[in-house]
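Visitor: Any chance you can model this:
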Amino acid sequence: MMKKSSEFQNGQITNSINDTTTIQQLSNKTSSSLSSPSPSSSSSSSSTSSSIRRNDKTTTTTTPIRYLGRGLDYRNQSIPYKDDPIERISKLLEQNHTLYTYQYEQVKTMNEIFERGLQQSKNGKCLGQYNTETKTIDWFNYSDVMQRMKLIADGIIKLFNLKPKKSLLGIYSINCMEYTLIEYACYKHSLVIVPIYDTLGTNIASFIANQAELTTIACDTIERLERILEQAQLFHHLKYLIWLKTNDQQITIEIRNKVMEKGFQLYTLKEIETTGADNPIHDDNKPNINDLAIICYTSGTTGTPKGVILTHENIIASITSISIHLMDQHATVDDIMISILPLAHMFQRIGEAAVFIEGGKVVYYSGDIRQLAQEILIIKPTIMLAVPRLLNRIHDTIYSKVRNNILKRWLLHLAYRQKHKYLARHVIRNNTIWDRLVFNRVRKNFGSNIRLICVGAAPLSSDVLDFLRVAIGCVISEGYGQTECVGPCTATLMGDETTGHVGPPLVSCIVKLVDVPEMDYNSCDGRGEILVKGPIVFQGYFKMPQLTSDTLDKDGWLHTGDIGYWSSDGTLRLIDRKKNIFKLQQGEYIAPEKIENILINSQCVQQIFIHGNVFKSMLIAIIVPDLDYIQSLSHQQRLNLQQPLKECTEQQLNSQPLQTNRLKELIINDLKRIGQANGLKSFELPKNIYLRKKLFTIEDGLLTPTLKSKRNAIHNYFTKEIEMLYKELEQ
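Guide: I've put the predicted structure just below:
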């Protein structure tokens, strides 16, 4: 079922891809298996193969016209796996039906990535850190980076009593050059890294540290260091702290004394490197493909993080599948990726690794999101990873500037329509008259060189995706996946201009749909829960055997909990969640029933239904208010009622817009008070509400016999009201 590496030769798959074989060549060979059997398709594919090569001196970033997917048949993007109509694989695997686990013979673990990058780049630039003082990029070549990694690796082993293939090291930091240095230093001696994040609360870091029994944690700021010191009693196994930044001037005697008072030892990165230089380890404890590489904690669907166990093989397989799927748009030695999305999650990590493996460059911005727009103009990236919320914001900003100007709005729509004609022919251009008149300003906001944007975390609106592909003039590929399968398991093909789907499976996995009878989804109709299998699927949840068995079945299938269906062209579309849990646009998971169980404690509320979806960044609610209780507060709250609330119609309760509706304001504020008192985050609180006078009942089909909300029924019943609430929020 799994092959260790692969190259198509005369219709067969050999055992390796050597360094003289480009992914472009591979993609041209595989594209013939996707193409319509016409002579013109073959010649088109052939002409493309000579236009872009891995080691070409001409960079892809300055190419104003790119022809995507020549020879590909977008009507047939996935095929049944070994004649099983339920299980599907990428059409790229048509010749052999064998999944990829790695791409290059000499790169089977994370420890071997930089060695190949060094060879491909001929010791070119590798890591860049934006310098806020000089407003330039501080560059470090591959050999310099690898030398520092070696010193850090040997110093860690000497100082912290960590055991290869057994010990874990925590990294509590935003993206920065030193993060990558210490991460790959750990791989040299088969240490397992544990990224730590605290976006879900102050106790999350200690929870992760305790479950992973971390004795050593690296921190990048004084704030994070002090956060650990303030909660020192919660870190039960911690002994050592590492100051992660190269500049150690902030580590004062006072800081060192605080650390000692808490019973910890503090070492700076410089001290670790010096120790490594004085105590070299000549034989690295190199990892095997089945060794653990990362325990990546994900917020998942509850407030308690889950440690996703990933091996070197898992991660390399994911990197391989992405590079091959991107075909001639894969990373090259000429590329610069800007590191924006957090390395505490896997999407950014595998994206950067895919650049390093080809000898490309990664630049870390300052970390101040307020300065990102200015810094990106200097960094001039060619590749970036993004989440829908960022692209939605760009789209909304563009339209906000023309909303009140009829002429500008007309010109924008005209430019979009004219340039979209190229997109429909699988052509990406950024040198048309419409670019000069309208779209170059948009492209300049990305540094003018952007050629590839990969989007994940949540679905992107079709309108936004379509518009930005035209406006920015670059390839935008949308993927779907989970930390449990490292990153994406499906992604849109290069040149596929259609929207509303997340593409076919990648070449390292099988995807199938299974019945969900309680939701009336039947796999025979091409609809059901999405299951994933292959070398990208995780090993289980750390110290959570029951949750592992619930998610990963005995046959190795990952049960995602998402509902999808196969389109006629073999692409996957997301349509529902098996459980009543969903993501907001920014990627935050929402458990609506948990929120409802908390907010029902408001005396203003009799019944409540929380709603949101992946295309919106805020929640709304349908509420049956307790009008008698609110009436008793009317004078105190200055509601200025013209008549008793019980005599008001439902239309009257909702007639005033949100900004002037004192009744809604009163209820929303009370929900906020209750929610905050019970630990709900701001994104878990409804920002607009619809007031219903009549209670939800079993008779009207909105409640089950056990008086639970029938979520699909309520959503369908209030479709117009939900649309109205979101329109008010967008005004």
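
Visitor: can we go C-alpha only for contacts and neighbour counts from here?
Guide: Fine.

Visitor: Next, count neighbours for Glu223.
Guide: 10 (other CA atoms under 10 Å).

Visitor: try Glu254
Guide: Counted with other CA under 10 Å, Glu254 comes out at 9.

Visitor: how near is it to Leu269?
Guide: As judged by CA to CA, to the nearest Å, Glu254 and Leu269 stand 18 Å apart.

Visitor: does the most centrally placed residue in the chain count as helix, strand or coil?
Guide: Nearest residue to the geometric centre of the chain (CA atoms, centre = their mean): Ala457, 3.8 Å. When classified by DSSP: H, G, I helix; E, B strand; the rest coil, Ala457 comes out as coil.

Visitor: To check against the first, give me the structure of this:
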Amino acid sequence: MPIPKHIPVRYPKDADYANQAYEVPGTKKPGQTGTLTSSAFPLITLDLPDTFHNTVEFFESGLQRIPSPKHPLFGRRPVLSKSPLKRANYYEWIDWETVDLRRRYAGSGIRKLFDDGSAGGRELDVVGLYSGNCPEWQIMDLGLQAYGFVTVSLYDTLGPDTAGTSSILPCSINHVEMTLCALSPQHIPTLLKMASKIPTLKVLVSLDTIPGEEKKILSAWGQSVGIKVLDLEEVEQIGKVNLKAISYPDKNDISTICYTSGTTGVPKGVVMTHGMVANSIHSHTFGMEQDDIPISIGFLPLAHCYGRMCEAVVIARGGSIGYWSGDPVILLEDIQILKPNVFNAVPRVLNRVVQAGMAATKLPGLKGALFRRALQTKTERFHATGELTHPVWDRLVFNKVRAALGGNVGFISSGSAPMSKNAINFIKVAFCVQYLEGYGSTENNGTVTRQWWGDKSAAGTVGAPQPDAEIKLVDVPAMGYTSEDRPYPRGEICVRGDMCFREYYKGTAAIDDEGWQHTGDVAHIDECGRFSIIDRVKNIMKLSQGEYVAVERVEALYSGCPGILQIYVHGDSLQSYLIAIVVPDPVTFAELAGKVWGKQVLPTDTEALQKATKDQDIYNKFMGILNKHGKTTGLQGFEMIKRIYLTNELLTIDNGCLTPTLKIKRKETYNKFKDELDGLYTLPEPSSSKPAKL
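Guide: Next up, the predicted model:
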């Protein structure tokens, strides 16, 4: 099948930013809005000839667009020394031509192992991927997609010692009856130890070459439990000798089974067909005004559909992906060496960048005054004209800010959680970039809405329908949301399109009779046709006075507060107010403690920071910061946090408080801090006229 000739696709010249969604005539029904689609582009379906139909085609799309076969595709910083660990200040690259050959060798090699009975023999030809982001992950996945395999990506953060998730790893493997897994060498002992719990697994393929003596030990161990241990180099050699022709799957064939992050229980496997993934990839190339060949930093987890989608779009455009070193401490160093022009991120990372940048507004003397003046001038110019650059202030001030992300970033995308308007506008102005926030889920491959390129008033929304999505809002009477609400219709987001899934693996169908996926997210749609997420049908609680609160939304808004590193908001239906567990940002918290105590406090002084969490004066100051932020973000009085428990103990995957995609596991987090939270509710009713008490 022919692949799309023109990507990325620009907006039409007559695109109307005041009317970004089009209501299909005759689709309005009682209790819901009409069906809304993109007003800029016709609906993209798999029936169109000029589109992607499977995941093999997007790689071949990139091959057709690269300037030469030697154009770099995947890169990483080489390790110069392991003890102490030292990485080079440059990237080494694998070019497109080499990746093309290696994906064929890897895919053919795995197919040979299935054909000779070393693996396979189950309902699906499933291959697991259990590794952090690296070139080999993508090479293996590209090969598997090209030879008819179903991939299942396992979160690299899962392991037998991970609190609260010890059963997820074997459950996922057993659920799909996985017989072969490609993985990082450090994970090989993990799976060999649990061999008796994962009886279908027969072959492990290390994505890195294993040193000779270590290979002998692991092979012997594997043999003793009935599991063959190979490495990618061996598999590619097998494939080279037994090279097969690439297959082009049907749009209805299963491409991957992606497990949701599981904030409320064991994850479910979302069945993603080739057509579903391909349709999403194509959709994400629309409304892109960037002509440069993309260069991106690969740090979003490839086990999650958002990270995978972001990289697929770069590949489809013939771009380059440099992988991070895997250490959050040196992520910015990786970026500054790579100098990407595309930065696909999440609010957790972007909020830290914003907080670091905003620190310049507090500088004393001329430097601080200059930065504040520059920021004010550019912000006013942006709101008036949409211009992101300034001939004077960029040269004098903001080029230094841009250097934090390498100096070349022109486009930032964000998903998974909202960011505050102020933070978004700061990113646009200070980094001179287009910032596009979107909305989606694993069940629709992260493809539902996205802000339009150049929309100067989009902050606070998640944008308009993507070109492959049909959307409607359905009334939620129990929560008081209706499609007749004014000024904006409100209701549960329902989505339909070829990018939507149909079922969970070995589960029931998950769409209604008309093909609509009910997301559980509540939104309103504004006068420009842009959606804003305002609530959640599930995971809401009612306070004692009868007010409903979406605690996840409250968390998201407070997360943008300077000084907060992590926050867990808690409510009780027998109480009239919200409380929270707050992990303060050590830099900001040390500065606050220093001001209260009248002496310098270092962010690395853990003893002092621990003492600060128990200091009533510091607590009162911190609550003042929270209250001011809550009012700024528009939270209503009953949504404001009235008491907090300050702790320097991070919520992590290891202590069971976070999912592998770093979302809060509510039940586990409450159980961990049950005594502290219950203790806050035993204190006298908080009063706005008196300082909050510890």
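
Visitor: about what we covered before: which one in the second structure is aligned with the residue nearest to the centre of the first structure?
Guide: In the second structure, the residue paired with Ala457 of the first structure is Ser416, using TM-score structural alignment.

Visitor: out of everything not next to it in sequence, what's closest to that match?
Guide: Val346 (6.5 Å; CA to CA, 6 or more residues apart in numbering).

Visitor: and the counterpart of that neighbour in the first structure, how many neighbours does it have?
Guide: Aligned by TM-score structural alignment, Val346 of the second structure pairs with Val387 of the first structure. Applying other CA under 10 Å, we find 21 residues neighbouring Val387 of the first structure.

Visitor: From Ser477 of the first structure, how far off is Val387 of the first structure?
Guide: 11 Å.

Visitor: who touches both of these two?
Guide: Common neighbours of Val387 of the first structure and Ser477 (criterion: CA atoms under 8 Å, 6 or more residues apart in numbering): Val455.

Visitor: And the match of Ala457 of the first structure, how far from Gly307 of the second structure?
Guide: 11 Å.

Visitor: what residues are up against Tyr439 of the second structure?
Guide: So Tyr439 of the second structure contacts 415-416, 446-450, 462 (CA under 8 Å, 6+ apart).

Visitor: Show me where the stretch 101-250 of the second structure has its helices.
Guide: Here the stretch 101-250 of the second structure has its helices, by DSSP state H, counting those that start in this stretch, at 135-146, 168-175, 188-193, 212-224, 232-241.

Visitor: now these in TSV, with distance to Ser81 of the second structure?
Guide: Listed next are these as TSV, based on distance: least, CA to CA, whole Å:
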stretch	distance to Ser81 of the second structure
helix 135-146	20
helix 168-175	32
helix 188-193	23
helix 212-224	19
helix 232-241	23
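
Visitor: Relative to Ala360 of the second structure, which of the ones you listed is closest?
Guide: helix 135-146 (36.8 Å; CA to CA).

Visitor: which residues in the first structure does stretch 579-592 of the second structure align to?
Guide: So stretch 579-592 of the second structure is aligned with nothing, judged by TM-score structural alignment.

Visitor: brain fart, stretch 136-153 of the second structure
Guide: Counting by TM-score structural alignment, stretch 136-153 of the second structure lines up with residues 178-195 of the first structure.

Visitor: Next: stretch 514-533 of the second structure.
Guide: Using TM-score structural alignment, stretch 514-533 of the second structure pairs with 555-574 in the first structure.

Visitor: what residues does that stretch touch?
Guide: Outside stretch 555-574 of the first structure, the residues touching it (CA under 8 Å, 6+ apart) are 74-79, 482, 484-485, 490, 500-505, 513, 526-534, 537, 551-553, 575-579.

Visitor: Show me those residues that map onto helices.
Guide: Counting by DSSP state H, the part of the contacts of stretch 555-574 of the first structure found in helices is Thr551.
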